[in-house]
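Student: what follows is a predicted protein model with its sequence.
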Amino acid sequence: MSDFIQSELQNQVLNIYFNRPDKYNAFVREMALAFQAELDRASEDDNIRAVYVSGRGRAFCAGQDLAEAVDPNGPELSRIVSEHYNPIILKIRRCPKPIVMAVNGVAAGAGANIALAGDVVVAARSASFIQAFSKIGLIPDSGGTYTLPRLIGFGKASALMMLGDRVSADEASALGMIYKVLDDEVFEKESLAIAQTLSQMPTKALALTKKALNKSFSNDLVTQLHLEDELQTQAGNSLDYQEGVKAFLEKRKPEFTGK
């Protein structure tokens, strides 16, 4: 495990923290691969029912550490994209557990787009998002050209990517980019509580919901309706569904197991 990624399993929530605070949690290869390993762990471990991702210090993640990108002995840009960021985004979207991205500070470049790939994205009021790529002559990566237009529309996404404007947390919420803004003084407590809530929900159904949402980006309506039928059948055969209905009829709080 790299020191650049800290993780802790707490009450069936895997808490993951980017831990290069002196570099605004900018990614280097060691950090990217360690984060991928934690996402694999989350997918494979049945004791993990939700994931929480945040940053140490003042930033969520400043994207790629440019010192590594221009180091003649470091990985080439093509390897950074194909081996670091593309796998991270795919692992986030394919993880069958709900992932809360808790943006505690600036999220720039790849850091912004990693955050936006989460299932529930919340931000501290002092946080901000920047599509910083155009500032250094690059295009947005880490799924940004796919995710952002679908969140806020083509025109807004195009402008933010080309101009590289800083978007405050409140503006991001108003645009529909993120789920919610939390006041700084309660940010960690309340964002962790969201992950804890998700971990106690019928996570089998949440995984199937995530699968349906992923497919909705490419399916037509008829295909999506067929998929909903298929996935609803799977959800209906789950123990969580049986428990949910029984608890409803018995007027008590359900105890879901994610099975």
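Tutor: Yep, it's here.

Student: going forward, measure contacts between C-alpha atoms and count neighbours the same way
Tutor: Fine.

Student: SS state for the nearest residue in space to Pro96 that is not next to it in sequence?
Tutor: Closest residue to Pro96 apart from its sequence neighbours, by Cα to Cα, 6 or more residues apart in numbering: Ala207 at 4.6 Å. The three-state assignment at Ala207 reads helix, by DSSP: H, G, I helix; E, B strand; the rest coil.

Student: tell me where the stretch 101-250 of the chain has helices.
Tutor: Here the stretch 101-250 of the chain has its helices, by DSSP state H, counting those that start in this stretch, at 110-116, 144-152, 154-163, 169-175, 187-199, 203-216, 221-236, 239-249.

Student: which of these is buried the deepest?
Tutor: Taking mean count of other Cα atoms under 10 Å as the contact definition, the stretch among the helices of the stretch 101-250 of the chain with the greatest mean neighbour count is helix 110-116, which reaches a mean of 26.

Student: what packs against it?
Tutor: For helix 110-116, the helices and strands in contact under the criterion 3 or more Cα pairs under 8 Å, 6 or more residues apart in numbering; DSSP states H and E are strand 59-61, strand 99-103, helix 144-152.

Student: now these in TSV, with distance to Asp183?
Tutor: What follows is these, written out as TSV (distance: least, Cα to Cα, whole Å):
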stretch	distance to Asp183
strand 59-61	16
strand 99-103	12
helix 144-152	23
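
Student: another one to put next to it:
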Amino acid sequence: MSEATVLHDRRDGYSVISLNRPDRLNSFNRQQHAELRAALEECATSTEIRAVVLTGQGRGFCAGQDLSDVDDMGGDRPDLGKTLHDNYNPLIRSMRAMPKPIICAVNGVAAGAGANIALAGDIVIAARSARFIQAFAKIALIPDAGGTYWLTHLLGEARAKALALTAQPLSAEDAANWGLIWKAVDDDKLMAEAISLAEGFAAGPTHAYGLTKQAIQAASTNTLDEQLELERRLQREAGMSDDYKEGVKAFLEKRPANYRKA
């Protein structure tokens, strides 16, 4: 059997998923795509897992597609639209549809599709040494895996075009200051920060987190009226939940809430 390209560490209430091709800067091949999507699917459906930390093994988060894997790439004129259709687009959709928080802990370089997979997370924390690189222009491609969407919506057209066309690295500090990610932390504190968040989410109102993700992700394309209607519908659902009943009871009794599992 080939070595696992994704490590899935199931912990009390959350999972740590690590891309595991460190000799290739965790760049994607077909096996890694399949294993990551399987791990995410397990997290999405498990009642025991209430949050996910996604990170990379070794000195990088992910360098995108493994261009040296000729079999996966399909020759010198590959159908990259099919590659996106079969692999990257379903991956991004599964991350965004996950009804639980995903924390991306970017431990080093995040380049090409690797950068955009990181940006698909709900909370992105990066080590100060990390770099985000829209490397596509260097090989005559366009940003994919949601890259044109994340950059434009989070940074605006001017910065989106500059990062995409120049392929210049963006430091973790600048990414945080620009609003592309949540924050940059010292390298040796990265995983502790991510784990602390995951532990907090694991004890929190999982159903409400999923509804919150749904509402915020819809806001970029909804009109105000559409968003108000979505908030009304989702808040009705949240207010009828056992978690809301427990949250109010705990608040009135001045004690921590004991939310049910996902």
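Tutor: Arrived safely. Because the structure is predicted, anything quoted here is derived from the model rather than measured.

Student: what value does the TM-score take for this pair?
Tutor: Once superposed, the chains reach a TM-score of 0.96 (TM-score structural alignment, normalised by the length of structure 1), with 259 aligned residues with a Cα RMSD of 1.7 Å.

Student: quick revisit: map the residue nearest to Pro96 of structure 1 onto structure 2.
Tutor: In structure 2, the residue equivalent to Ala207 of structure 1 is Gly210, according to TM-score structural alignment.

Student: got a list of what that match touches?
Tutor: Going by Cα atoms under 8 Å, 6 or more residues apart in numbering, Gly210 of structure 2 touches Met98, Pro99, Lys100, Pro101.

Student: then Ala120 of structure 2?
Tutor: Taking Cα under 8 Å, 6+ apart, one finds Ile92, Met95, Arg96, Gly146, Trp150 in contact with Ala120 of structure 2.

Student: for the closest residue to Glu48 of structure 2 other than its chain neighbours, give its distance to Pro169 of structure 2.
Tutor: Beyond its immediate neighbours in the sequence, the residue positioned closest to Glu48 of structure 2 (Cα to Cα, 6+ apart) is Gly13, lying 5.6 Å away. When distance is defined by Cα to Cα, to the nearest Å, Gly13 of structure 2 is 35 Å away from Pro169 of structure 2.

Student: verify the stated contact: Gly63 of structure 1 with Ala115.
Tutor: No: in this structure, Gly63 of structure 1 is not within contact of Ala115 by Cα atoms under 8 Å, at 10.6 Å.

Student: so what sits against both of those two?
Tutor: Counting by Cα under 8 Å, 6+ apart, the residues touching both Gly63 of structure 1 and Ala115 are Ala107.

Student: between Gly13 and Pro169 of structure 2, which is the more surrounded one?
Tutor: Just comparing Gly13 of structure 2 and Pro169: by other Cα atoms under 10 Å the higher neighbour count belongs to Gly13, 20 against 16.

Student: which SS class is that one?
Tutor: Per three-state DSSP, the local secondary structure of Gly13 of structure 2 is coil.

Student: residues touching it, list them.
Tutor: Residues in contact with Gly13 of structure 2 (Cα under 8 Å, 6+ apart) are Glu48, Ile49, Arg50, Ala51, Glu199, Ala202, Ala203.

Student: and it, what's its match in structure 1?
Tutor: Taking TM-score structural alignment, Gly13 of structure 2 has Gln12 as its aligned residue in structure 1.

Student: where's its match relative to Pro202 of structure 1, distance?
Tutor: Taking Cα to Cα as the criterion, Gln12 of structure 1 is separated from Pro202 of structure 1 by 13 Å.
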